[in-house]
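J.: Need coordinates for the following:
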Amino acid sequence: MPKNKYSLIRYRVINRCLRERRYVTLQELREACEKALDISPLSDRTIEGDISAMRHDSGLGYFAPIKRDRINRVYYYEDPDYSIDTIPLNQDEIESLVFAAKLLEQFKEIEIFKTFTDSVQKLVDVLNIYRISGMDTVRNFIEFETVESNKGTERLPELINALKSRTVLKLRYKSFTSKKISSHIIHPYHLKEYRNRWFLIGYNEEFKAIRTYGLERIISIDTEESKKFIDIGFDTKKYYENVIGISVIDEEPQNIQIAFSEMQAQYVISQPLHHSQKRLNNIKDKIVFEYFLIPNYEFYAQVLSWGAEVEVLSPKSMRDSIKQYFDSILFKYNH
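T.: Model prediction:
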């Protein structure tokens, strides 16, 4: 019988309690599960049902030797060495783990993940022992998008430590649009990955505003121990709510209507461009979608990449900008 994730977490908690404390009351098991799930209250009947499932459910396959001392009203493992963590994996579980390990393999060249490279490889090697004779594992017939090693990822450990310790940083930085290296005092708030590039988001003392820095463009990082960390209550979700990508510009979001070809529409239906995406109506052989967002660089780049498959209907300002862009391309190819 399939179990939901909360049930599976409770089984792990119950197993841990019985392993660590040996004799445990029903109340102690219930309170431990409530704490782990941050859910209160759970009923005694729920915990009793979990214990019964761990003992008898053939779908789970635990067949846990849980006994109850009716006099002292405690539960315990009849075999003190038993643990559900030692249950052999079935083939579906093995293939799922290999799938996950393959996913992790693509990050092995990024500095912060190198610590886990040996562990991932060991996991893959051990799991391959269990492969059914004559059958290929998912490692051989599934390929993930390759993540190339990007300059700047070696700074991730240092920046993560700065985020955790709330340390003020001095960055020497060279943007793609400047020939000079500039210095910035930054109060780091967040690290974000977008299209295989990493970015640091923080409060810039000079501009008194949030700024974004590509890690591959950081020349050096120094700590400013004498400076007090400034916390402005940065909310990541709110900050990026009205944009796609990484750049946030100081503009108000607006309603944008785009007509897609029937074929291109299927792509944005299956993978929406933005959470505000809303399908409106059909115009001849085109499907119209509306977005409520700030048209930043990434948004324009995405729309332009669709070429003749889309047409911006409104607002007029954006429609004119797109037209201007294509006019400039046409001019280059005609002269």
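J.: Every contact and neighbour count from this point should use C-alpha atoms.
T.: Will do.
J.: The nearest residue to Phe144 once chain neighbours are set aside is in what secondary structure piece?
T.: Of all residues beyond its chain neighbours, the one nearest Phe144 is Leu103 (6.8 Å), with distances taken as Cα to Cα, 6 or more residues apart in numbering. Take DSSP states H and E as the rule and Leu103 turns out to sit in helix 91-105.
J.: Need the residues that contact that helix.
T.: If you take Cα atoms under 8 Å, 6 or more residues apart in numbering as the criterion, helix 91-105 is touched by 117, 120-121, 123-124, 127, 130-131, 137-139, 144.
J.: Could you pull out the helices in the stretch 51-200 of the chain for me?
T.: Counting by DSSP state H, counting those that start in this stretch, the stretch 51-200 of the chain has helices at residues 91-105, 117-129, 138-141, 156-165.
J.: Second chain to compare with the first, below:
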Amino acid sequence: MKKDFYLTRYALIIKKLESAPSTYAQIEEYLLNSFEFQDAEIKSYSMRTLQRDIREISNLFNLTIHNKKRRDNRYYIDSRPMMEVDEYNQKLLESFQVSNALNLHPDFSDFIFFESRKPTGLEHFYDLFFAIRNKRIVLFEHYNYKNKKMTSRKVHPLALKESKDRWYLIAVDTKDKTLKSFGLDRINHLSVTPQKFREKYKYNFREHFKNAFGVMNLTEQNPQKIVLKCSRHQGEYIRSFPLHQSQKEVKETPDDIYFEFFLHPTYDFRQEILSYGKEVKVMEPESLIREIRQSLSDSLQAYSED
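T.: Reported below is the predicted structural model:
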């Protein structure tokens, strides 16, 4: 068994057991018939390897796999991690699968094409992650695109949030004691100081961001019901790749699909709606309808002035 193939095995085993409980023979057949095993020219998979993989899956992904439940020799996933850990696991598995495909085939550049736009600032990610876990005060310079100014910041880092392939630091600015977000791509001269902050903040970011779309004003706490009417064509895409975890399909006609959301109508969400043009229409609330209508009017006016 190839030593660098273990992550792919873990991903395949989890995928198999998530679809249905399976015996060792069924797991073995599934693995050996997978394209991953065929490409790697792996011809066998032993019970001993399965037992070792199960232990490692438990350690790495916090997933418990058992068998012999009520005289049943099938393996099954006995416990699932918390939602936030499960999201992390999903990202990790996706990364492993892509990475393994690239490592197995050096000629991947002839077949796999990545987005050419790359986010910047990721070189700060682990330093900030370390600072958050250890409650270290952080210093940096932050650039504001709107006023085109660089300002010095001293913050208490609390969390990291991803939005549309960009990462943001969530931190309390010591200057005004306000919770703010800072784009990692706009951070320069980062310094994680030896000094720890003693404040015990009680923010529940899991709850805070549950109703957020993209990056939001962190002082906002007014999620509301939003209903979108989507053309059949666009609705199928949104159905298969939901815009937000609160998305619910509430109505369907031969021409349209209606979706309901419960979230903050942030700037990012308004921009997402506008990006669909005539394919998506806001039905409620009235305040969001007015904002979208004003944005469309402003865009038309900008073209008229030319």
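J.: hmm, back to that, buried stuff in the helix holding Leu103 of structure 1?
T.: Neighbour-count burial for helix 91-105 of structure 1 flags 94-95, 97-99, 101-105 (criterion: 16 or more other Cα atoms under 10 Å).
J.: Tabulate the helices of the stretch 51-200 of structure 1 in JSON lines, adding columns for distance to Ile210 of structure 1.
T.: Formatted as JSON lines, the helices of the stretch 51-200 of structure 1 follow (distance: least, Cα to Cα, whole Å):
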{"stretch": "helix 91-105", "distance to Ile210 of structure 1": "32"}
{"stretch": "helix 117-129", "distance to Ile210 of structure 1": "35"}
{"stretch": "helix 138-141", "distance to Ile210 of structure 1": "42"}
{"stretch": "helix 156-165", "distance to Ile210 of structure 1": "15"}
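J.: Among the ones you listed, which comes closest to Leu273 of structure 1?
T.: Minimum separation from Leu273 of structure 1 across the helices of the stretch 51-200 of structure 1 (Cα to Cα) falls at helix 91-105, 24.0 Å.
J.: what's the matching range in structure 1 for the lengthiest strand in structure 2?
T.: Criterion DSSP state E: the longest strand present in structure 2 is strand 149-163. Per TM-score structural alignment, the counterpart of strand 149-163 of structure 2 in structure 1 is residues 180-194.
J.: Alignment lookup: the residue nearest to Phe144 of structure 1 to structure 2.
T.: Using TM-score structural alignment, Leu103 of structure 1 lines up with Val98 in structure 2.
J.: Return the distance of its match relative to Leu7 of structure 2.
T.: 11 Å (Cα to Cα, to the nearest Å).
J.: For structure 2, which segments are assigned as strands?
T.: According to DSSP E, the strands that structure 2 contains are 64-66, 76-79, 136-144, 149-163, 166-173, 178-183, 187-196, 224-231, 248-252, 256-263, 280-284.
J.: Pipe those strands into JSON lines and attach distance to Ser58 of structure 2 and mean neighbour count per row.
T.: Shown next, in JSON lines, are those (distance: least, Cα to Cα, whole Å; neighbours: other Cα atoms under 10 Å):
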{"stretch": "strand 64-66", "distance to Ser58 of structure 2": "5", "mean neighbour count": "17"}
{"stretch": "strand 76-79", "distance to Ser58 of structure 2": "10", "mean neighbour count": "14"}
{"stretch": "strand 136-144", "distance to Ser58 of structure 2": "31", "mean neighbour count": "19"}
{"stretch": "strand 149-163", "distance to Ser58 of structure 2": "26", "mean neighbour count": "17"}
{"stretch": "strand 166-173", "distance to Ser58 of structure 2": "29", "mean neighbour count": "20"}
{"stretch": "strand 178-183", "distance to Ser58 of structure 2": "34", "mean neighbour count": "18"}
{"stretch": "strand 187-196", "distance to Ser58 of structure 2": "33", "mean neighbour count": "15"}
{"stretch": "strand 224-231", "distance to Ser58 of structure 2": "39", "mean neighbour count": "19"}
{"stretch": "strand 248-252", "distance to Ser58 of structure 2": "33", "mean neighbour count": "13"}
{"stretch": "strand 256-263", "distance to Ser58 of structure 2": "34", "mean neighbour count": "21"}
{"stretch": "strand 280-284", "distance to Ser58 of structure 2": "43", "mean neighbour count": "18"}
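J.: That'll do, ta.
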